[in-house]
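K.L.:
what would the 3D arrangement of this be:
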Amino acid sequence: MDIPWWRDAVVYEIYVRSFADSSGDGVGDLAGVRERLPYLRDLGVDAVWLTPFYTSPMADGGYDVADHRDVDPLFGTLSDFEALVAAAHDHGLRVIVDIVPNHSSSAHPWFQAALRGEGRERYLFRDRTNNWKSTFGGSAWTRVEDGSYYLHLFAPEQPDFNWRNPEVHGEFLDILRFWLDRGVDGFRIDVAMGLYKAEGLPDIGDQSFKAVSPVWGQPEVHDVYRDWRRVLDGYPGERMAVGEVWTDSLEDLALYVRPDELHQSFNFAWLQAPWSAAAFRKVIDDTLSSVPFATWVLSNHDVVRHRTRYAADDPAAGPARAKAAVLTMLALPGSAYLYQGEELGLPEVTDLPDAARQDPIFYQSNGELPGRDGCRVPIPWTVDPPSHGFSPGAVPPWLPQPAAFAELSVEKQEGDAGSTLEFYRRALACRRDLVRSIPYTLEWLKSPEGVLFFTRGPLICALNCGDRPVRLPEHDEVLLASGPLRGDLLPPDTAAWLRRAS
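P.N.:
Next up is the predicted model:
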């Protein structure tokens, strides 16, 4: 059986605003991404995922889309996008783009028409509201001039589509084809469990991401993805889709990756697990028993970077735990999603000045929540201020970088065998050599408390989440370790890949 490219792929998420600025306006752009493709090729990833670059007022970093078939001038032109796709393919990289089907921008022509009373059935207008809240804080309803209200599960500038209207279905099938015709290899589906809301929009007590909820995960959403799958399967080259599905049930998650629906769905249980061998093992067991094709992710543009998360109980442990976690993740069956900058060991930036923050979460919570800007600070390419090579010349970046980013820059780490960057390069190269020759299964070995040992054929992965060194399992060769080993001992907060001959 031919193995599809995405089953074992390492996908690198690019938050376009913060990756590389070629135009000199302090904001990352598509041309900047294209210029840095050799870096990604040499890193050893298989594909890139681009966050939204579509026409947008940028109320939510581009996830408020005003035109799904064009590029916002902030990021370049449609020609820039086509050149990026062609260059990526020349470098052996696939391209996945974000698609945002739950809502549009309030500047979208459809919504502007709805405000004039035209085509309101494309959105969710009501004369009376329910008690639903915005995920970003405050009410999920905004009143318009005629006294009616529209639903927005996120910012007021992001009105929710009415997916019970066939016109919305047809529009998004056409949007998929528009980008597939331009060579994209797949889609990351934003808020994939959203789209439909329960008939009648009943009040709710708990609006968190649950499998059973009038807000999320309605059964009708699966027919949407069956239609999308037929479109994807109609194109050559194994085009794919991965869903952003937040749910409290792996059984619910598995429904999205049935053979006639999405190819993958993000596994946020892995991201949400604490630094604990028992917690990691439970997520691994539950995932591999629930979904046919697993995905693993530690950080993305919506969460605190994992180096910082893992340092909550021990500030000094963050870097070591982050490297150990990614080495463990890369040993698991399935595909791995990396977030830009994690290969540099970037921490969350927690001291951004209020005046610099742009995330609507910060503003809709009246500053009570910091929002997501701390994981979106632009990448440091060089040691040079003011932008560490992110922008040309003396242009400051759209979010300020801490001075400590100089020591974490690509320039500083490249060629340093002890750096996080070179560790990622070695790990990804080793994984690529192994991944198609080891079984897509996992077996647990007996291990001490606080420690995980598992095998995939000749590969053994060992992770020590405990507080004392442990003896490594029997092996013939050490392939790679996230930190120095002490003879046959695996120190705390360290992982290793071992090979055994039989």
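K.L.:
CA atoms for contacts and neighbours, from now on please.
P.N.:
Noted.
K.L.:
what separates stretch 86-105 from the chain centre, distance-wise?
P.N.:
Taking Cα atoms, centre = their mean, to the nearest Å, one finds stretch 86-105 lying 13 Å from the centre of the chain it belongs to.
K.L.:
which positions in it come out as buried?
P.N.:
Along stretch 86-105, these residues count as buried under the neighbour rule (16 or more other Cα atoms under 10 Å): 86-89, 93-105.
K.L.:
for the residue nearest the centre of the chain, what are its contacts?
P.N.:
Centroid check for the chain by Cα atoms, centre = their mean gives Asn300 as the closest residue, at 4.2 Å. By Cα atoms under 8 Å, 6 or more residues apart in numbering, the contact list for Asn300 reads 13, 338-339, 375.
K.L.:
burial of the residue nearest to Leu408 when sequence neighbours are not counted, as a residue count?
P.N.:
Leaving aside its sequence neighbours, Leu408 sits nearest to Leu344 (Cα to Cα, 6 or more residues apart in numbering; 6.0 Å). Neighbourhood size, Leu344 [other Cα atoms under 10 Å]: 24.
K.L.:
wait, Leu344 sits on Ala406?
P.N.:
No - counting by Cα atoms under 8 Å, Leu344 does not reach Ala406; the two are 10.9 Å apart.
K.L.:
need the overlap of contacts for these two.
P.N.:
Joint contacts of Leu344 and Ala406 (Cα under 8 Å, 6+ apart) do not exist.
K.L.:
could I get the contacting residues of the nearest residue to Asp185 once chain neighbours are set aside?
P.N.:
Once flanking residues are discounted, Asp185 sits nearest to Arg239: 4.8 Å by Cα to Cα, 6+ apart. Residues in contact with Arg239, defined by Cα under 8 Å, 6+ apart, are 184-186, 232-233.
K.L.:
which one of the residues you listed is nearest His388?
P.N.:
His388 lies nearest to Val184 out of the contacts of Arg239, by Cα to Cα, at 30.7 Å.
K.L.:
so what's the residue count around the closest one?
P.N.:
Count around Val184 with other Cα under 10 Å applied: 22.
K.L.:
compare with the first, here's sequence two:
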Amino acid sequence: MTRIYNGISTGLIWLLSFSSILISCSKDAKINTDNSIESLVDIENIESNEWWNDAVFYEIFVRSFYDSNGDGIGDLRGIIEKLDYLNDGNPDTDSDLGVTALWLMPIFPSPSYHGYDVTDFRSINEDYGSINDFKALINAAHSRGIKIIIDFVGNHTSDQHPWFTASADNQSKRDWYLWNSTKPNYNGPWGQEVWHERNSSYYYGIFWSGMPDLNYKNQEVTNEIKNTIRFWKEDIGVDGFRIDAVKHWIENGDRQENTSETLAWWRDLYVFQKSLDPGLMTVGEAWTSTQNIAPYSDHRLDYCFEFDLSYAIIDGINNQNSSNLKSKMNEIITTYEANQYGTFLTNHDQDRSFYRFGMDERKAKLAARILLSLPGVPYIYYGEEIGMLGQKPDENIRRPMQWDSSTNSGFSSAQPWHGINSNYQEYNAIDQQQDRESIWSQYQIWIKYRSQNSALRTGSYSFVESNNNRLFSYVRADSDNNNLFIVIHNLSSQSSNELNLRATSSSLPEGSYNLVNLLNNDVLGSITITSNGAFNTSLSEVSLEGFNSYLLKLERP
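P.N.:
Sure, this is the predicted structure:
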């Protein structure tokens, strides 16, 4: 990987001397006053180590995961103590969940419980521990093969951040934020107030008055954020960033989402990001439609979360109809680069999936199987694997983790920062780990299937037609055609008898195969694939129970 150096004029000479490598400067490349290099960059050929496609992520709200010091608040040391629950580093055991990457929600100092209004981008919230605690967590996680990414909330700061207090007092950093002497005559994208008064002037904050937006038209702000990213990567050792609110980065008057200036800023950051390390990952939160997300995944961020797909999975199961889920997957695979999008059921901003499934364990298990067998990069919200409940307001979907049935659910020896869910005695990690029919066990089993089979991690996807719209079926095949699957999910509460499967084309190689149910190694039938991957087969002796799945491996007789 040719490294791109920002902030040093000698980098231009170095780059020009290696013009045959991936990144080249234009004839009229120049040094700006801030010493950054403006150049034409071969974006398409920037090297990227896409390790995330082999990963299963687990999202943690640190405050609610595990309290190691008895103050009622989860902390970084608590995560270290629970790493063996997440992944014990031994692929042969079944006592751990098997996830291979963690996303930590904001860990920076903040006046709020959630941490999305930051007062210092280069230190740790004292409720959670210290920089040394975080380094210890990274080392312990890496020793188990677990990557760690952190939430980076760079669109705005807290109004208590020293940058903003100086800006508001007009002492310095005035143009690090957006100010007007009079209040502009427009509201935000969802009708909210975005201009807020302070010291007889008005500042812009798209989310609320306590979160003033940074001004990324100011190169000093961009440089500071780049240096902060460098700090967390090179000095601390994080593997990537989940970046909040990426579509709001730069406003253009009353246009406050998806501006051309925002897209240009992310293109520049991508070049900088990969210059630090081709494996440094960014995943963006662009809470919008697939088509509006797509530009952000085009060499601006590595990928973004697919919100529409999350709705389609949950609604498809609740409605017992696969039609919208099928069409959404067809749109996705024709929109993004292969596998470059994040998949999930719900996250920290949404009512929990088990609540949305009406506490129906069959639906929760089916959702896990769909999530972990589809292409993309899967994310599991902490507690989703054990059936935690949660309905807005936000505090109630971020309650403490339910570890066992004891007082405070094993989360803390003290009164927790927020009340435990009422279902903790029936739904907790210890009990579910001991039950091979539990929701937890379905997550553990299907994470293992995904980790052991490249087709389920990085393989191609093609839709399989079936005899009714209650079935959601597809092919997953690796690039070498050595790892081949047909996946069938029954979204109905009723059993489906006589499974008819057909495709006019697919990525499957020509030949005859046995269909082996990976769940128990039973041969359920055979299938013949033609030269273009087409097939038409009927498993007349096979019945698929309601809200259940088959993972059929294609094996030569």
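K.L.:
how alike are these chains, TM-score-wise?
P.N.:
In this superposition the chains share a TM-score of 0.85, using TM-score structural alignment, normalised by the length of structure 1; 453 aligned residues with a Cα RMSD of 2.3 Å.
K.L.:
the buried residues of stretch 86-105 of structure 1 in strands, which ones?
P.N.:
Counting by DSSP state E, the buried residues of stretch 86-105 of structure 1 place 94-99 in strands.
K.L.:
and Gly62 of structure 1? What does it align with in structure 2?
P.N.:
By TM-score structural alignment, Gly62 of structure 1 lines up with Gly115 in structure 2.
K.L.:
any idea how many residues pack against Thr334 of structure 2?
P.N.:
When neighbours are counted by other Cα under 10 Å, Thr334 of structure 2 registers 9.
K.L.:
that one maps to what in structure 1?
P.N.:
With TM-score structural alignment as the criterion, Thr334 of structure 2 pairs with Ser289.
K.L.:
which other helices and strands does the host helix or strand of its match contact?
P.N.:
Element membership for Ser289 of structure 1 (DSSP states H and E) is helix 277-290. If you count contacts as 3 or more Cα pairs under 8 Å, 6 or more residues apart in numbering; DSSP states H and E, helix 277-290 of structure 1 packs onto helix 250-255, helix 268-272, strand 451-456.
K.L.:
give me the residues contacting that helix.
P.N.:
Outside helix 277-290 of structure 1, the residues within contact range by Cα under 8 Å, 6+ apart are 250-251, 254, 267, 269-270, 273-274, 294, 450-452, 463-465.
K.L.:
could you single out the nearest of those to Leu434 of structure 1?
P.N.:
For these, the nearest to Leu434 of structure 1 is Ala294 (17.4 Å; Cα to Cα).
K.L.:
mind checking how far the closest one is from Ala429 of structure 1?
P.N.:
When distance is defined by Cα to Cα, to the nearest Å, Ala294 of structure 1 is 20 Å away from Ala429 of structure 1.
K.L.:
spatially nearest residue to Ile206 of structure 2 (excluding sequence neighbours)?
P.N.:
Once flanking residues are discounted, Ile206 of structure 2 sits nearest to Val194: 4.9 Å by Cα to Cα, 6+ apart.
K.L.:
the one you found: how many residues sit nearby?
P.N.:
For Val194 of structure 2, using other Cα under 10 Å, the count is 21.
K.L.:
so what corresponds to it in structure 1?
P.N.:
Aligned partner of Val194 of structure 2 by TM-score structural alignment: Ala140.
K.L.:
also Ala136 of structure 2?
P.N.:
Using TM-score structural alignment, Ala136 of structure 2 sits opposite Ala83 in structure 1.
K.L.:
quick one: contacts for that match?
P.N.:
Arg34.
K.L.:
which SS class is it?
P.N.:
helix (DSSP: H, G, I helix; E, B strand; the rest coil).
K.L.:
distance of it from Val71 of structure 1?
P.N.:
Taken as Cα to Cα, the span from Ala83 of structure 1 to Val71 of structure 1 is 13 Å.
K.L.:
sorry, back to before: is there a quick ChimeraX command that grabs whichever of the contacts of helix 277-290 of structure 1 are buried?
P.N.:
A single ChimeraX command selects the buried members of the contacts of helix 277-290 of structure 1 (16+ other Cα under 10 Å):
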select :250,254,267,269,270,273,294,450,451,452,463,464,465
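K.L.:
close enough to count as contact, Gln340 of structure 2 and Glu306?
P.N.:
No - Gln340 of structure 2 is beyond contact range of Glu306, at 9.9 Å (criterion: Cα under 8 Å).
K.L.:
can you give me the distance of Leu479 of structure 1 to Gly374 of structure 1?
P.N.:
34 Å.
K.L.:
these two: which is more packed in?
P.N.:
Gly374 (24 against 15).
K.L.:
corresponding residue for that one in structure 2?
P.N.:
That one, Gly374 of structure 1, aligns with Asn396 by TM-score structural alignment.
K.L.:
before we move on, what SS does the nearest residue to its match once chain neighbours are set aside have?
P.N.:
Nearest residue to Asn396 of structure 2, sequence neighbours excluded (Cα to Cα, 6+ apart): Gly390, at 5.4 Å. Following three-state DSSP, the label given to Gly390 of structure 2 is coil.
K.L.:
so what's Gly390 of structure 2 up against?
P.N.:
351-352, 355, 396-399, 421.
K.L.:
who wins for most neighbours among those?
P.N.:
Neighbour max across these (other Cα under 10 Å) = Arg398, 32 neighbours.
K.L.:
list the contacts for it?
P.N.:
So Arg398 of structure 2 contacts 61, 64, 348, 390 (Cα under 8 Å, 6+ apart).
K.L.:
closest one of these to Leu86 of structure 2?
P.N.:
Closest to Leu86 of structure 2, out of all of the contacts of Arg398 of structure 2 and judged by Cα to Cα, is Phe61, at 14.3 Å.
K.L.:
and the counterpart of Glu285 of structure 2 in structure 1, how far is that from Asn131 of structure 1?
P.N.:
Aligning on TM-score structural alignment places Glu285 of structure 2 opposite Glu244 in structure 1. The gap separating Glu244 of structure 1 from Asn131 of structure 1 is 25 Å, by Cα to Cα.
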